[in-house]
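J.: Sequence isn't available, so here's the structure alone:
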């Protein structure tokens, strides 16, 4: 887990994601209300589990990923918000 400075190691197929800030205005400067912010969500993988016996992990630390609005469980480490989710909750790697 090279760069992972956090004292947490996800188990099996779980991934720790640092959510990116939601876009609050468009490129043309239009303010987006909270309930209409871009979905799905985006974030950066900061730690990955070892995978399951027959399912190796696809994502790795540093990957920017898209995941569902309600995916994962929020956790706070050293005052910072993260999400822990199964790899299957991730839609895509950007």
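T.: Yep, it's here. This structure is a prediction, so every number in the text was calculated from the model and none was measured.
J.: use CA for all of it now, contacts and neighbours both
T.: Will do.
J.: In space, what's closest to the residue nearest in space to the middle of the chain - neighbours in sequence excluded?
T.: Taking CA atoms, centre = their mean, the centroid of the chain lies closest to residue 17, which sits 3.0 Å from it. Sequence neighbours aside, residue 45 is the residue nearest to residue 17 in space, at 4.4 Å (criterion: CA to CA, 6 or more residues apart in numbering).
J.: So what touches the helix or strand harbouring the residue nearest to the centre of the chain?
T.: Assigned by DSSP states H and E, residue 17 belongs to strand 14-19. Contact partners of strand 14-19, identified using CA atoms under 8 Å, 6 or more residues apart in numbering, comprise 10, 41-49, 51, 81-87.
J.: rerun that using 10 Å as the cut-off
T.: With contacts defined as CA atoms under 10 Å, 6 or more residues apart in numbering, strand 14-19 is touched by 8-10, 41-52, 57, 59-67, 72-75, 80-90.
J.: Included below, for side-by-side comparison, is a second structure:
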């Protein structure tokens, strides 16, 4: 049975997108050629409560592609896959085509 992690509060579980290291023709790409620290949101927490008790929802949704900071987050390994757990306010933005 595979485990599923559901983040608490305003945390977001992200699977980082690893850019390809070579093209389909076999040409090796430099490490910094298309380095964009991005990931796909796998799960989100319910949000945080303000001082009055109102729920402030997380700003991203499952399936969103997000821009991540260079450092931070907590590495989590589930079923041989690597994920990262970020606070909602650590995510820099969402990426759209």
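T.: That came through, no problem. It should be emphasised that the depicted structure is a prediction, and the values quoted were computed from it without experimental measurement.
J.: tm score of chain vs chain?
T.: Scored against TM-score structural alignment, normalised by the length of structure 1, the superposed chains reach a TM-score of 0.77; 86 aligned residues with a CA RMSD of 2.2 Å.
J.: Do a quick rundown of the strands in structure 1.
T.: Applying DSSP state E to structure 1 gives strands spanning 14-19, 41-48, 64-67, 73-77, 80-86, 90-93.
J.: looking at those strands, which is closest to residue 25 of structure 1?
T.: strand 41-48 (15.1 Å; CA to CA).
J.: ok, the aligned partner of residue 46 of structure 2 in structure 1 to residue 7 of structure 1 distance?
T.: Taking TM-score structural alignment, residue 46 of structure 2 has residue 50 as its aligned residue in structure 1. Distance, residue 50 of structure 1 to residue 7 of structure 1, using CA to CA, to the nearest Å: 16 Å.
J.: neighbour-wise, which of these two wins?
T.: A count of neighbours by other CA atoms under 10 Å puts residue 50 above the other of residue 50 of structure 1 and residue 7, at 17 against 7.
J.: Leaving out sequence neighbours, find the closest residue to the more buried one.
T.: residue 12 (5.4 Å).
J.: tally of neighbours for the alignment partner in structure 2 of that neighbour?
T.: Using TM-score structural alignment, the partner of residue 12 of structure 1 in structure 2 is residue 9. If you count neighbours by other CA under 10 Å, residue 9 of structure 2 ends up with 18.
J.: Could you double-check that residue 91 of structure 2 lies in contact with residue 68?
T.: Yes - between residue 91 of structure 2 and residue 68 there is a contact under CA atoms under 10 Å: 5.3 Å.
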